[in-house]
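Student: Dropping a prediction and its sequence here:
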Amino acid sequence: MPAKRLLPTPEADAIVEEARRFAQEELTPRAADESESGSLRDVFTRLGELGYLGMPYPRQAGGSGQPYEVYLQALEEIGGAWTAVGLGLSVHIASCYPLATLGTRAQSERWLGDMLAGGQLGGYCLSEKHAGSDPAAMQSRARRTPEGFELTGSKAWVTHAGDADFYTVFARTSKDRSHGISCFLVAADSPGLSVRRPERTMGLAGSAVATVDFDGVRIDAERLVGGDGRGLGIALEALDSGRLGIAAIAVGLAQAALDHSVAYATERETFGERLIEHQGLGFLLADMAAAVAGARGALLDAARRRDRGLPFSREASIAKLVATDAAMKVTTDAVQVHGAWGYTKDSPVERQMRDAKALQILEGTNQIQRMVIARHLGRGQ
């Protein structure tokens, strides 16, 4: 485990400690047995009861009112125990973001409280198969009607697809590339909404990911969030925060792989010495520990900037890039430390390595993160 966390308040320490207890006692035993199939809905209900589904949002809205620095460290514990659950939590937090930050009082009073308390699980519908890294190129359309809008199109790679109670959907309301996209809150049981067969992914087993189709779905005008044409800006803001969520999960995953590796290298002996006492392996473990610590530092730097109201878009991309690359390297090295056993499905590090690959792709590939960082540097930011 990492050194004792330096959290800002005793309340924050208790929150993260409870997340650690929940992760170790309730998630870790299930991850290996249930990661291949089955709904995780009961896990998210439990997370709602514990207050984690609304953690970074204000208490008056039904959240826990915690800074991102605290939320992300709790997410690290949860994601380290079971990557699919950590991802699902991060996605739900992102799906609540538009309503929590830009919703009207009437909208918040009607929907937000139940979403933050865990009574409503959310999905985030931004990506399309032909426009994954270029959301401004989306083709899903919301046509105006006398009662509101009619939504037609498809959204790909939707986490919680089929399990969600609502979807935060971005769709085009005009031809304007940058200012012609709007954000909608769509009920999962809306006529015309359907979910395709879940994708068969290399990792993140247990996480329902699928394409969601909208065939003339009627949306009341009151479900437009943030105003007409503001959707792209809302989506990009949510992505900055979402990238911090992915980075936190990556740090937790890397820490878990390191913990497994240190335990194995401490217990296993070859040539009369513990594995960790062989310099070649000891140095490998040291590099793994340094990678985890560096990734955590980048994550907390970005989180603290966000909490202080400072620009953090560049730092969010740096944290996502550094943390997910570190997770991929650390989990790969963890398999190497475990030898032949590490390559079997009975070993947790095999699953962790496959999960780590997904984190380099989600919320914008790491190539996209490098583009974002370079553009900020070009603007002197």
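Tutor: Structure's in. What do you need? Residues are numbered from 1 along each chain as shown.
Student: use CA for all of it now, contacts and neighbours both
Tutor: Fine.
Student: hang on, Phe312 packs against Arg305?
Tutor: Yes. The criterion here is C-alpha atoms under 8 Å, and Phe312 meets it with Arg305 at 5.9 Å.
Student: what about Glu25, neighbour count?
Tutor: 12 (other C-alpha atoms under 10 Å).
Student: how near is it to Ala81?
Tutor: Glu25 is 10 Å from Ala81, where distance means C-alpha to C-alpha, to the nearest Å.
Student: Which residue of Phe312 and Arg305 possesses the greater neighbour count?
Tutor: Phe312 (20 against 17).
Student: got the contact list for the more buried one?
Tutor: Asp240, Ala302, Ala303, Arg305, Arg306 (C-alpha atoms under 8 Å, 6 or more residues apart in numbering).
Student: go on, Leu126?
Tutor: So Leu126 contacts Pro135, Lys155, Ala156, Val169, Phe170, Ala235 (C-alpha under 8 Å, 6+ apart).
Student: Can you spell out which helices and strands pack onto the helix or strand harbouring the second one?
Tutor: Lys155 belongs to strand 148-159 when assigned by DSSP states H and E. Under the contact criterion of 3 or more C-alpha pairs under 8 Å, 6 or more residues apart in numbering; DSSP states H and E, strand 148-159 touches strand 122-125, strand 141-144, strand 209-220.
Student: next one: that strand to chain centre, how far?
Tutor: Centre-to-centre, strand 148-159 and its host chain are 20 Å apart (C-alpha atoms, centre = their mean, to the nearest Å).
Student: Neighbours of Gln336, how many?
Tutor: What Gln336 shows, counting by other C-alpha under 10 Å, is a neighbour count of 17.
Student: how near is Ala286 to Val292?
Tutor: For Ala286, the distance to Val292 - C-alpha to C-alpha - is 10 Å.
Student: quick one on the thing from earlier: buried subset of the contacts of Phe312 as a PyMOL selection?
Tutor: Buried residues among these (16 or more other C-alpha atoms under 10 Å), as a PyMOL selection:
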select buried, resi 240+302+303+305+306
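Student: May I see the contacts of Phe312 arranged in TSV, with secondary structure as well?
Tutor: Converted to TSV, the contacts of Phe312 look like this (DSSP: H, G, I helix; E, B strand; the rest coil):
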residue	secondary structure
Asp240	helix
Ala302	helix
Ala303	helix
Arg305	helix
Arg306	helix
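Student: Show me which of the contacts of Phe312 is closest to Gly48.
Tutor: Ala303 (22.5 Å; C-alpha to C-alpha).
Student: Surely that closest one and Leu244 touch.
Tutor: Yes. The criterion here is C-alpha under 8 Å, and Ala303 meets it with Leu244 at 7.3 Å.
Student: shared neighbours of those two, anything?
Tutor: By C-alpha under 8 Å, 6+ apart, the residues touching both Ala303 and Leu244 are Leu72, Ala316.
Student: Included below, for side-by-side comparison, is a second structure:
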Amino acid sequence: MTTAPHPLVAAARRLAHELLVPHAERVDQEGVPASHIEAVKRSGLLGMGAPREYGGADAPVGVARETAEILAGACCSTWFVQTQHHTPVKLLATYDSPVREKLLRPLATGEVLAGIAYAHVRAFPRVPVRAVPERGGWRFEGTVPWYTGWGLNDVLLLAGVTDTAEVVFVITEAREQRGMRPSAPLRLAALGAARTVSLELDGLWVPEGDVVLRTPREEFALVDLPRAANASPAVFGVAEAALDLLARSPDGEGPAQSLRARLDEVRREAYALADHPAPHESVPERLAVRTRAYDVLRAATTAAIVSGGGRSMTLDSRAQRLAREGMFLLVQGQTAEARRAHLGALASG
């Protein structure tokens, strides 16, 4: 007797099978189309972690991981655009603020798509974006090095650091406006389809009513460290897609089975550590498992390239796309601690 999948898992599978996988190579070359984002909005997936009273699904973390694996394995660029959305939803659901009543419901129902512009806070004591109190609000100055989903997102979650090392998170419209100017789309080796730009902030003013959270930089880092040490579900999704491709190739079934056993083992360990009740007690273990997940991802995508032979060198090759997506995931969400751990593991063999 089998249990039916969670409705959001079923929705993710339909989206992957009917839309994302058939068009993934074209999207990789041409960019994520607005029609893909509209399909994601209609699917209900954007309300995954939102409270039910705001129109969300309040789904268990296991459902969020499974749907992330499915979407990333189907079209990593589309996954990457929509995954940004879940952080603003979580912050608005967690912290009481005037902007929560204005935005959480449209975010949860998929009416509005959000992006994020706060990874630069991890560069502290360097401060790429400064937040300065001004006229009943906040003025932002500096450069956001990476912002994904430009032209697809409706709003963005922006963070800056004050002179007293406080992090200020605000919501603003994701469009060119006074004090905020996007660069041309960045030319990237992988996930260029996700419409990533840098943002020049020259006096962008945001009213106090659009502040989501103010928190000391030390507290932000304390929460961010164990979270950033976790292996991303996207790593497992892209690896699974590469192994599916490998298994269908001549001589590929045996290697695929062996690699899938390794992948299943490291996935179990990674998710068990992510669910640890005292996250700061297991940061080194999380980083070690994250590195092992990268090892399996690299092996899986390399095997898919090898099995494809010369065909893997064409830009419309699925194996090549997955390998480039795997390369991107090596640095996505990277912190200094994660980089040191990964480099140390590579150096020790």
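Tutor: Good, I have the coordinates. Worth saying up front: this structure is predicted, and the values here are computed from it rather than measured.
Student: if we can go back for a sec, tell me which of Ala286 and Val292 of the first structure has more neighbours.
Tutor: Using other C-alpha under 10 Å as the criterion, Ala286 of the first structure and Val292 rank with Val292 on top: 24 against 12.
Student: which residues sit in contact with the aligned partner of that one in the second structure?
Tutor: For Val292 of the first structure, the aligned position in the second structure is occupied by Leu263, per TM-score structural alignment. Under the criterion of C-alpha under 8 Å, 6+ apart, the neighbours of Leu263 of the second structure are Phe236, Ala239, Ala293, Val296.
Student: In JSON lines, list those along with secondary structure and distance to Glu66 of the second structure.
Tutor: As requested, the contacts of Leu263 of the second structure are exported to JSON lines (DSSP: H, G, I helix; E, B strand; the rest coil; distance: C-alpha to C-alpha, whole Å):
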{"residue": "Phe236", "secondary structure": "helix", "distance to Glu66 of the second structure": "10"}
{"residue": "Ala239", "secondary structure": "helix", "distance to Glu66 of the second structure": "13"}
{"residue": "Ala293", "secondary structure": "helix", "distance to Glu66 of the second structure": "16"}
{"residue": "Val296", "secondary structure": "helix", "distance to Glu66 of the second structure": "18"}
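Student: Most neighbours among the residues you listed, which one is it?
Tutor: Ala239 (31 neighbours).
Student: Excluding chain neighbours, give the residue nearest to the counterpart of that residue in the first structure in space.
Tutor: Ala239 of the second structure maps onto Ala254 of the first structure when the alignment is built from TM-score structural alignment. Of all residues not flanking Ala254 of the first structure in the chain, Ala327 sits nearest, at 4.7 Å (C-alpha to C-alpha, 6 or more residues apart in numbering).
Student: Alignment lookup: that neighbour to the second structure.
Tutor: Using TM-score structural alignment, Ala327 of the first structure lines up with Leu297 in the second structure.
Student: swap in Thr211 of the first structure?
Tutor: Checking TM-score structural alignment: Thr211 of the first structure goes with Ser198.
Student: before we move on, what about Gly122 of the first structure?
Tutor: For Gly122 of the first structure, the residue aligned by TM-score structural alignment is Ala114.
Student: cool, and His92 of the first structure?
Tutor: Checking with TM-score structural alignment, His92 of the first structure has His85 as its match.
Student: doesn't Ala114 make contact with that match?
Tutor: Yes. The pair His85 of the second structure and Ala114 passes the contact test of C-alpha under 8 Å, sitting 4.6 Å apart.
Student: Helices of the stretch 101-250 of the second structure, start to end?
Tutor: Along the stretch 101-250 of the second structure, counting by DSSP state H, counting those that start in this stretch, helices occupy 217-228, 233-247.
Student: how far does the first one sit from the chain's center?
Tutor: When you say that, I think you mean helix 217-228 of the second structure. 17 Å.
Student: mean shift of it relative to the first structure?
Tutor: Comparing helix 217-228 of the second structure with its match in the first structure after superposition yields a mean distance of 5.5 Å (mean C-alpha distance after the TM-score superposition for the first structure).
Student: And that helix, what does it pack against?
Tutor: Using 3+ C-alpha pairs under 8 Å, 6+ apart, helix 217-228 of the second structure sits against strand 166-173, helix 283-308.
Student: list the contacts for the counterpart of Ser307 of the second structure in the first structure?
Tutor: For Ser307 of the second structure, the aligned residue in the first structure is Val337 (criterion: TM-score structural alignment). For Val337 of the first structure, the contacting residues are Ser261, Ala265, Leu281, by C-alpha under 8 Å, 6+ apart.
Student: Tell me which of those you also see in the second structure.
Tutor: Of the contacts of Val337 of the first structure, the ones still in contact in the second structure (both residues aligned by TM-score structural alignment, their matches' C-alpha atoms under 8 Å) are Ser261, Ala265.
Student: excluding its backbone neighbours, what's nearest Ala156 of the first structure?
Tutor: Thr211 is the one closest to Ala156 of the first structure (C-alpha to C-alpha, 6+ apart), at 4.3 Å.
Student: follow-up on the earlier one: pick the most deeply packed of the helices and strands packed on strand 148-159 of the first structure.
Tutor: strand 122-125 (a mean of 27; mean count of other C-alpha atoms under 10 Å).
Student: Not counting it itself, show me its contacts.
Tutor: Residues contacting strand 122-125 of the first structure (C-alpha under 8 Å, 6+ apart): 91-92, 94-96, 115, 155-156, 158-161, 164-170.
Student: Quick one: average offset of that strand versus the second structure, please.
Tutor: Averaged out, strand 122-125 of the first structure is 1.4 Å away (mean C-alpha distance after the TM-score superposition for the first structure).
Student: among the helices and strands packed on helix 217-228 of the second structure, which is nearest Ala24 of the second structure?
Tutor: helix 283-308 (16.0 Å).
Student: And Ala65 of the first structure? What does it align with in the second structure?
Tutor: Careful, residue 65 of the first structure is Gly; it's not Ala. Alignment note (TM-score structural alignment): Gly65 of the first structure maps to Asp58 of the second structure.
Student: Would you check how far apart its match and Ser43 of the second structure are?
Tutor: On the measure of C-alpha to C-alpha, Asp58 of the second structure and Ser43 of the second structure end up 15 Å apart.
Student: sorry, back to before: TSV for the helices of the stretch 101-250 of the second structure, including distance to Val167 of the second structure?
Tutor: As requested, these are exported to TSV (distance: least, C-alpha to C-alpha, whole Å):
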stretch	distance to Val167 of the second structure
helix 217-228	6
helix 233-247	27
